[in-house]
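Peer 1: quick check, what structure comes out for this input:
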Amino acid sequence: MSESYSQMSVPPHILPGRLVEGYQVFLGAHLPTEQKRYHDLSVHGQKPEVLVIGCSDSRVSPEVIFDTKPGEIFVLRNVANLVPPYRPNNDYHGTSSALEFAVMGLRVAHIVVLGHAQCGGVKTYAEGEKDPYKPPLSAGDFIGSWIRLIAPAAERLGPPSEPFSDYTERLSLESIIQSLANLRTFPWIENLEQRGLLRLHGAYFSIANGKLLALDEVHRKFVPIGEQQHSAALQDPRF
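Peer 2: I've put the predicted structure just below:
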């Protein structure tokens, strides 16, 4: 028989206190107004138009940045928002399988690769390029193997330059472009894009000031989005 816990009585080994508090807020502030949406999503399933490939970084939540409601975007998050090239084999492919489900199962119309400033994964790769003797992040080195996907982007930029922080930001932007190139190695993505049924996008979020950049692939440069609204938001009194 299951045991019910009130907000004040949930032991920490059951669920972290912060999550319990957040759920209580959800029950009081969001579920009453979103109940029909959740019911419809349960009955009819999800039909998001956009897949966002973001970083696992806790500071960069696509749902918060784009102010989306349940069911509006399909989110795939991993270290450094990377996409591997199409390589079907017997390995475990979490990112590729999520891509396949979003594109071929949910039939999303857009894929957005969302990078961000001060990315730990990109910084780790850049530090390894700067100091080849730097040890792997962990004994298993799963991250070291994963972030080698940044290598083609780093090769285009050339050796790490100073100031190092500027180089890592440029590498973050270039790795977004590389992930878009890797997306196009998936035959079903290439086919749907060529037929105009799927569009690929790159975006970059600045944690410090909330600025969003989007990739203009025609001119191969990132341009600001909502620049006037961004300036106005920062000028508003905060208290």
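
Peer 1: C-alpha only now, for contacts and for neighbours.
Peer 2: OK.

Peer 1: quick check, central residue of the protein?
Peer 2: Residue closest to the mean C-alpha point of the chain, counted by C-alpha atoms, centre = their mean, is Gly54 at 0.4 Å.

Peer 1: after the helix or strand hosting that residue, which helix or strand is next? Please name it.
Peer 2: Using DSSP states H and E, Gly54 maps to strand 50-55. Sequence-wise, the next helix or strand downstream of strand 50-55 (DSSP H and E) is helix 62-65.

Peer 1: helix or strand next in line after that following helix, which one?
Peer 2: Moving toward the C-terminus from helix 62-65, the next helix or strand (DSSP H and E) is strand 73-78.

Peer 1: so what touches the strand holding Gly54?
Peer 2: With contact meaning C-alpha atoms under 8 Å, 6 or more residues apart in numbering, strand 50-55 is reached by 60-62, 72-82, 102, 108-116.

Peer 1: do stretch 85-93 as well
Peer 2: 96, 182-183, 185-186.

Peer 1: those residues, buried ones only, as a PyMOL selection?
Peer 2: Of the contacts of stretch 85-93, the buried ones can be selected in PyMOL as follows, counting by 16 or more other C-alpha atoms under 10 Å:
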select buried, resi 96+182+183+186
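
Peer 1: which one of the contacts of stretch 85-93 is nearest Glu49?
Peer 2: Checking these against Glu49 by C-alpha to C-alpha gives Leu183 as the nearest, at 17.2 Å.

Peer 1: one more, so I can put them side by side:
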Amino acid sequence: MTEPTTDSPASPLDTLIDGYRRFREGGWKTQREKWNTLSEGQQPDVMVIACSDSRVDPSQIFDVDPGEIFVVRNVAALVPPFETTPGHHGVSAALEFAVQVLKVKEVMVMGHGLCGGCKASLTQSLHGAEPGEGGFVANWISLLDEARNDVASKMGTEGRDAERAMEQAAVRVSLDNLMTFPCVRSKVKDGSLRLRGAFFAITDGVLHVMDEETREFSPAV
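Peer 2: Presented below is the predicted three-dimensional model:
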């Protein structure tokens, strides 16, 4: 008779540890010289502000090695406007560090298709929710209210076309907010920093880049 197995299913931590072991045997060993260099400091040329969505990892999309991009991720890839009110300004702190200390040459805001935060903004599905029940998200995506009203008035609040318009509008909002930071504005004006907008479509894996003059998105060539 076969004895019943007592092995329990792998936990999420077990899965992560398995991945770590593969990394130690692969990327860590094969790029040991690069890791030695990185242990002395980082010098990325680009900062990427992306969504926390698990499907849109900038390092994977852009196929970069450790140390090449400085990444900040949050719901809907948003940048709040510059402000000095008391509080914990995580995105602002990361931006300040990237621009003033690391002296990155470009800051890219990358939105994506099927973004839950942008859809919630468009439909107002979390409006009035209490903190802990969606209220934190609702407050965060209120940064998009003005852009949301514009999209809704032109395209309604349902359907993939309206959702994509909202997702791309969110990128423009963050780019506009970046220019409210004095350190960013001065560097953009003197040519030492460039702002970029991008959009990754999950359904077909195509990256779209925003034209700096028309502010429209088209597939990257």
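
Peer 1: which of the contacts of strand 50-55 of the first structure count as buried?
Peer 2: Buried members of these, counted by 16+ other C-alpha under 10 Å: 60-62, 73-82, 102, 108-116.

Peer 1: residue contacts, Asp57 of the first structure?
Peer 2: By C-alpha under 8 Å, 6+ apart, the residues touching Asp57 of the first structure are 79, 119.

Peer 1: and what of Tyr125 of the first structure?
Peer 2: Applying C-alpha under 8 Å, 6+ apart to Tyr125 of the first structure gives the contacts 144, 147-148, 150.

Peer 1: and for Val209 of the second structure?
Peer 2: The contact partners of Val209 of the second structure, by C-alpha under 8 Å, 6+ apart, come to 196-199, 217-220.

Peer 1: now, the most widely separated pair of those?
Peer 2: The distance between the two most remote of those (C-alpha to C-alpha) is 14.0 Å, for Arg196 and Pro219.

Peer 1: and the two? Which one has more around it.
Peer 2: Legend: neighbour count by other C-alpha atoms under 10 Å for Arg196 of the second structure and Pro219, higher for Arg196 (18 against 13).

Peer 1: contacting residues for that one?
Peer 2: With contacts defined as C-alpha under 8 Å, 6+ apart, Arg196 of the second structure is in contact with 106-109, 175, 209-210, 212.

Peer 1: map Phe66 of the first structure onto the second structure.
Peer 2: Under the alignment (TM-score structural alignment), Phe66 of the first structure maps onto Phe62 of the second structure.

Peer 1: next one: Glu100 of the first structure
Peer 2: Using TM-score structural alignment, Glu100 of the first structure sits opposite Glu96 in the second structure.

Peer 1: what helix or strand is the equivalent of Arg37 of the first structure over in the second structure located in?
Peer 2: Per TM-score structural alignment, the equivalent position to Arg37 of the first structure in the second structure is Lys34. When elements are assigned from DSSP H and E, Lys34 of the second structure belongs to helix 32-38.

Peer 1: now do Ser231 of the first structure
Peer 2: If you go by DSSP H and E, Ser231 of the first structure is part of helix 227-235.

Peer 1: and Ala169 of the second structure, by the same measure?
Peer 2: Applying DSSP H and E as the criterion places Ala169 of the second structure in helix 160-178.

Peer 1: which part of the first structure lines up with that helix?
Peer 2: The aligned range for helix 160-178 of the second structure in the first structure is 165-183, by TM-score structural alignment.

Peer 1: how far off centre is that stretch?
Peer 2: 13 Å (C-alpha atoms, centre = their mean, to the nearest Å).

Peer 1: quick check: buried residues in it?
Peer 2: The neighbour-count check on stretch 165-183 of the first structure (16+ other C-alpha under 10 Å) flags 167-180, 182-183 as buried.

Peer 1: now, among those residues, which is nearest to Gly17 of the first structure?
Peer 2: Ser172 (34.4 Å).

Peer 1: residue contacts, that closest one?
Peer 2: Applying C-alpha under 8 Å, 6+ apart, we find Ser172 of the first structure in contact with 115-117, 119, 122.

Peer 1: next structured bit after the helix holding Ala169 of the second structure?
Peer 2: Under the assignment DSSP H and E, the closest C-terminal helix or strand after helix 160-178 of the second structure is helix 182-189.
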